[in-house]
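In: Sequence below, structure please.
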Amino acid sequence: MANQQPKFHHQIGRSACALVIGLAALGGASHVFAAGKADNSTYKQEVAACNNGSSNQDRATCLREAGAAKYEAGRGNLTDPGQAQLKENAMKRCEGLPQINRVDCEKRMNGGGVADGNARDGGIYRETVTIVPGTPTSSQ
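Out: Purely as a prediction, here's the structure:
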């Protein structure tokens, strides 16, 4: 009988520990429950895309990104940037280019030229054609 008492206390200790860990995990995940039905609907759609392979990412990365987006949306940190911010971001892509190339880049970002492709397929190819007169070569 003396051997059973420590075993019994050990089982109670293990159950209490599991209960504390479970409550801590539930408390840490409370932001997920507060995210709201709209965020949960978006999250479910993103997870479905991860699972059916239509996300253009590997499954693990996709699920991690969907969870991070849900978390940030629940905190109010995931917002729609709006057209003005998107336009500013597009123009920033041209800033690092030499001036001669920057002009064409800005034309492309403003809708000039021809665009082909999409982000899902790996990128948008934008092309402008600039005719630069050359100097004639002498034929001798």
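In: Every contact and neighbour count from this point should use C-alpha atoms.
Out: Fine.
In: Distance of the residue most central in space within the chain relative to A25?
Out: In the chain, the residue lying closest to the centroid (Cα atoms, centre = their mean) is E65, at 5.6 Å. Plainly put, E65 is 20 Å away from A25 if you go by Cα to Cα, to the nearest Å.
In: now swap in M109 and tell me
Out: The gap separating M109 from A25 is 46 Å, by Cα to Cα.
In: what's the answer for F8, then?
Out: 26 Å.
In: V132 too?
Out: 65 Å.
In: Tell me which of these two has more neighbours.
Out: A direct count of neighbours by other Cα atoms under 10 Å for V132 and A25 places A25 higher, at 11 against 6.
In: I have a second one here; can you model it like the first so I can compare?
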Amino acid sequence: MKRPGFLPSAPLSLALASALFTASTLAMAQPSPAADAHARYEQERQKCMTNNTQDSLATCLREAGAAQDAARKGQLSNPGPQAADNATQRCSAFQNADEQAECVRRVNAPASGSVSEGGVLRESVTTTVVPQ
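Out: From the prediction side, this is the model:
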């Protein structure tokens, strides 16, 4: 008389073990949002401690902590295309079509600089030929 076993057959148990191993490996490879927020906080804190910002130490640490809290709550976002759309909409303040076009060209031009350097610098060079 055959008794039903509690262990599955060898090929099935090998496949099951392999699937569990793969799932656990993938879970460990994906950093949690909290771990990512903590890593970002540590980087910002290091910048504060090396006086690599324009803010005072207290302000820098307070801002880093606030950013970490917001990241944990899922309140940080990357504005991406929305920010670009807002920038081009601000060009509508110019009445002249040429000035609006120039504004849009400046907004879409490559920028240099950073917050630690004091802001973003956009340069626009326009060559005008004067008739003689």
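In: does V104 of structure 2 belong to a helix or a strand, and which?
Out: Per DSSP states H and E: V104 of structure 2 is located in helix 97-108.
In: On the C-terminal side of the longest helix along structure 1, identify the next helix or strand.
Out: Criterion DSSP state H: the longest helix present in structure 1 is helix 4-28. Scanning forward in sequence from helix 4-28 of structure 1 by DSSP H and E, the next helix or strand is helix 30-33.
In: which outside residues touch that next one?
Out: 70-71, 74-75 (Cα atoms under 8 Å, 6 or more residues apart in numbering).
In: how far apart are whichever helix or strand comes after it and its match in structure 2?
Out: Next helix or strand after helix 30-33 of structure 1 toward the C-terminus (DSSP H and E): helix 37-52. Once fitted to structure 2, helix 37-52 of structure 1 is off its aligned match by 0.8 Å on average (mean Cα distance after the TM-score superposition for structure 1).
In: Which part of structure 2 matches helix 37-52 of structure 1?
Out: Mapped onto structure 2 using TM-score structural alignment, helix 37-52 of structure 1 spans residues 35-50.
In: contacts for the matching stretch?
Out: The contact list for stretch 35-50 of structure 2 (Cα under 8 Å, 6+ apart) reads 53, 57, 60-61, 64-65, 67-68, 71-72.
In: Who wins on neighbours among these?
Out: Going by other Cα under 10 Å, Q68 tops the contacts of stretch 35-50 of structure 2 with 23 neighbours.
In: Could you confirm that one falls within a strand?
Out: No. Read with DSSP: H, G, I helix; E, B strand; the rest coil, Q68 of structure 2 is helix and lies in no strand.
In: So it versus M28 of structure 2, what's the distance?
Out: Counting by Cα to Cα - Q68 of structure 2 and M28 of structure 2 are separated by 21 Å.
In: Let me know the distance separating P136 of structure 1 from K44 of structure 1.
Out: 64 Å.
In: From the neighbour counts alone, determine which of the two ranks first.
Out: Between P136 of structure 1 and K44, counted using other Cα under 10 Å, the more crowded position is K44 (14 against 6).
In: picking that back up, which residues of structure 2 does the longest helix of structure 1 align to?
Out: Against structure 2, helix 4-28 of structure 1 falls on no residues (TM-score structural alignment).
In: Now that helix: buried residues?
Out: Within helix 4-28 of structure 1, no residue is scored as buried using 16 or more other Cα atoms under 10 Å.
In: Same question for stretch 125-132 of structure 1.
Out: R126.
In: One more: stretch 99-112 of structure 1?
Out: Buried, per 16+ other Cα under 10 Å, within stretch 99-112 of structure 1: 102, 104-109.
In: Other residues contacting that stretch?
Out: Against stretch 99-112 of structure 1 from outside (Cα under 8 Å, 6+ apart): 87, 90-91, 94-95, 113-114, 126-128, 130.
In: for these, which one is nearest R14 of structure 1?
Out: A90 (56.2 Å; Cα to Cα).
In: So what does that closest one match up with in structure 2?
Out: A90 of structure 1 maps onto A87 in structure 2, by TM-score structural alignment.
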